[in-house]
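Asks: sequence and predicted structure below; questions after.
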Amino acid sequence: MLLPSLVLLVALVPAAFAAQAFQFVPPALTPLSTSTNYTGANNNTLSKQDVIPGLVFDRFIYIFLENTDYNDAASTAAFMNLTQQSILLSQYFSLTHPSEPNYAGAIGGDFWGMGDDDFYNIPANISTVIDLLEDKNISWACYQENMPSDGYQGFNFVSPNYLNASAPDYTFYMRKHNPAILYDSIVSVPSRLARIRNFNDLAADVNASAIPQWLFITPNMVNDGHDTDVDFASEWLMYWLPTMLNDPNFNDDRTIIVLTFDENETSEINNNVYTLVLGGGLPANLRNTTDDFYYTHYSSISTVEANWGLKSLGRQDTNKTVSNVFSFVANVTGYTNVELTPDQYPLTNLTTVFNGPLNPDQYVPFTAPNMSAVGAGGQGVFVAPSLNTSFTAALAPAPVNLTAMNLTQLRECAELVKHL
């Protein structure tokens, strides 16, 4: 784990604005125009790839907002209006607290015991949904608002405060909300790293009809509601989403969009987050309906697996309790969901209590996935060539409190991890 000394200083910047009432300002003239407020220049457009047809949709767009209780989102005008054209996933749950583990889990099928927002590089032999997509030649990209350059790996980025020109510079971008940058299996491959792009690239890619088939989109720290609130995030949605929905280069009749929150705000209650499925590919008869099956962020992985017949990660995406496939996809693909009553839901509002390689108090090494699992795509498990598949969870040592270990013991653990 790396934690630059700069982090503590930068972490104070948002606090300086805590007493300031933010007022929404469009960061660009339109969502499809480039803007100097994003600091990062457009780096040309992505190359167009052949479209790999799915059983239900050909494009899957994932949009994460921040830290909002279900009822708070439900009461905003923006979400009430959007719900009329969407499926409301009323029992969709986040994975844990705080933010970063949810982003890591949403593409990696696990959050590895992570319980903070520190600087992580997850080893290159740990696979993600990106491996599953590329295994079927399905194009993808992650778009991060206010990220300064494609593939930027820094902990954060401070830029001029476009909300208030007289205010100090502001931290609009944070690494913790960028799931792809957390995984060395993505970062260590230049062609993959180039697909972690900023919003100037997003505008250019849409205008060039070069949007890939799988997208993860993160607004900046004010527009996602993290440093503001759900009302501010709603203003951003009303500015940004209608334009995108009306552009066939972004939202055609085979596009599904999942709009959700990384986690809720009130950690004392379970982690139910307001989640909508919309887009041109949603059948008209399903709009303004509610799906009451139990879902989590892992369900978005299993839903993509089912749609394209992908392999699985053999992680929580194959744990049927927490990875139900969205019903409108399960009904077409023949996947059978697990029906749970609310008293059977796992508690996912907990933090720092899970064993894992990223929990220093309950450390266990990264292990191989469940090699016997069959995912929602009906296929076996994708395994990185460098992963030791014989090192399973059953062989992993008991959780270790790294804070109680001396330097020699820590080096021994590091040597062990190298050989996994």
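Replies: Good, I have the coordinates. Numbering: from 1, shown residues only.
Asks: going forward, measure contacts and count neighbours with C-alpha atoms only.
Replies: OK.
Asks: next SSE downstream of the longest helix seen in the chain?
Replies: When the chain is parsed with DSSP state H, its longest helix is helix 230-245. Per DSSP states H and E, the first helix or strand lying C-terminal to helix 230-245 is strand 255-261.
Asks: take this one as well and set it beside the first:
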Amino acid sequence: MANGRRWVTAIVTATAAALGMAVNAAPATAGQPDSVTTAVPRFDHVVLIMMENRGFNSIIGSSHAPYLNSLAKQYALFTKSFALTHPSEPNYIALLSGSTQGVKDDSCPHTFAADNVAHQLAASGRSFVGYSESLPKVGYTGCTNGDYARKHSPWVNFSDLPTSANQPYSSFPKDFSKLPTLAWVTPNLQDDMHDGSIQQGDTWLKKNVDGYVQWARTHNSLLIITWDEDEDNGGNNGIPTIFAGAQVKPGQYTEKINHYTVLRTLEDAYGVGALGAAAKATAITDVWSGSAS
């Protein structure tokens, strides 16, 4: 009987290989952990939010950020998380594509032919949408519009992504099961702490994120909140990074991570190749419980 099982397994594997398929390439069943053998869970949905210009010590322990500190206590807080550079825009581009693409400032516009995790997901049969608060319309490519700034919405710069991937935050689904595989949310300049206060950003997150966090816990989904950079006041560019949702072991994690680490973790979760500098980063593996709660 054991020989028979091995024979069947060999036939299935060989057939899949002949068809150019990966045996475990299918997306996870909704609400269930993926069966792929990986150190990073394959989540049904990930929501990534990048806030602005605040260092670790400005947020963690601050009375002005009660919601963020509640997430940090309930879930996973990375105490040695670092941005890559100053100013903002290169950090955004790097987290999406594994490279700053040579950008060293906040200039606009840019167009890159380089690959990126959004395109990787689409090519693997999954999905990506970037949701920007105050974006005036789907596919808008202007550099600024009121409190919207394209420099904080890096997907707009990549030529292999359709205009439909660039959505106003008002299009963010109220039915979370209709979210794309990866949703990148960019609050506007007031609500991301760039022009507004820490308290304003914290209040925005509580209002707009908490419902998803509660849902994610029982629907094999994840929230990542991080920052682009610190205040650029001579510090070490240390920033808060918080993972919340299903399969997250609460605690403080002390390994050194950066934007390339987060990108590599997402790429490993979905079995796509590591881009650029993410190939030299180590995916985050110690934070996962191995089961959805």
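Replies: Sure thing, it's come through. What you are looking at is a predicted structure, and each value in this text was computed from that prediction instead of being measured.
Asks: give me the three-state assignment for the most centrally placed residue in structure 2.
Replies: Against the mean C-alpha coordinate of structure 2, by C-alpha atoms, centre = their mean, the closest residue is residue 48 at 3.6 Å. Using DSSP: H, G, I helix; E, B strand; the rest coil, the structure places residue 48 of structure 2 in strand.
Asks: trace it over to structure 1, please.
Replies: Residue pairing (TM-score structural alignment): residue 48 of structure 2 is matched to residue 62 of structure 1.
Asks: and the gap between that match and residue 408 of structure 1?
Replies: Relative to residue 408 of structure 1, residue 62 of structure 1 is positioned 44 Å away (C-alpha to C-alpha, to the nearest Å).
Asks: and for residue 106 of structure 1?
Replies: Using C-alpha to C-alpha, residue 106 of structure 1 is found at 35 Å from residue 408 of structure 1.
Asks: look at these two and report which has more neighbours.
Replies: More crowded of residue 106 of structure 1 and residue 408, by other C-alpha atoms under 10 Å: residue 106, with 27 against 9.
Asks: the more buried one matches what in structure 2?
Replies: Using TM-score structural alignment, the equivalent of residue 106 of structure 1 in structure 2 is residue 95.
Asks: what helix or strand is that match on?
Replies: Here residue 95 of structure 2 is assigned to helix 88-97, by DSSP H and E.
Asks: list the helices and strands that helix packs on?
Replies: helix 117-123, helix 259-270 (3 or more C-alpha pairs under 8 Å, 6 or more residues apart in numbering; DSSP states H and E).
Asks: after superposing, tell me the mean distance of the shortest one to structure 1.
Replies: Plainly put, helix 117-123 of structure 2 ends up 1.7 Å away from its match in structure 1 on average once the two are laid over each other (mean C-alpha distance after the TM-score superposition for structure 1).
Asks: quick one: distance of that helix to the chain centre.
Replies: 13 Å (C-alpha atoms, centre = their mean, to the nearest Å).
Asks: what do you get for the last one?
Replies: Relative to the mean C-alpha coordinate of its chain, helix 259-270 of structure 2 is positioned 8 Å out (C-alpha atoms, centre = their mean).
Asks: onto which residues of structure 1 does it map?
Replies: So helix 259-270 of structure 2 is aligned with residues 297-308, judged by TM-score structural alignment.
Asks: same thing with the first one?
Replies: With TM-score structural alignment applied, helix 117-123 of structure 2 matches the range 129-135 in structure 1.
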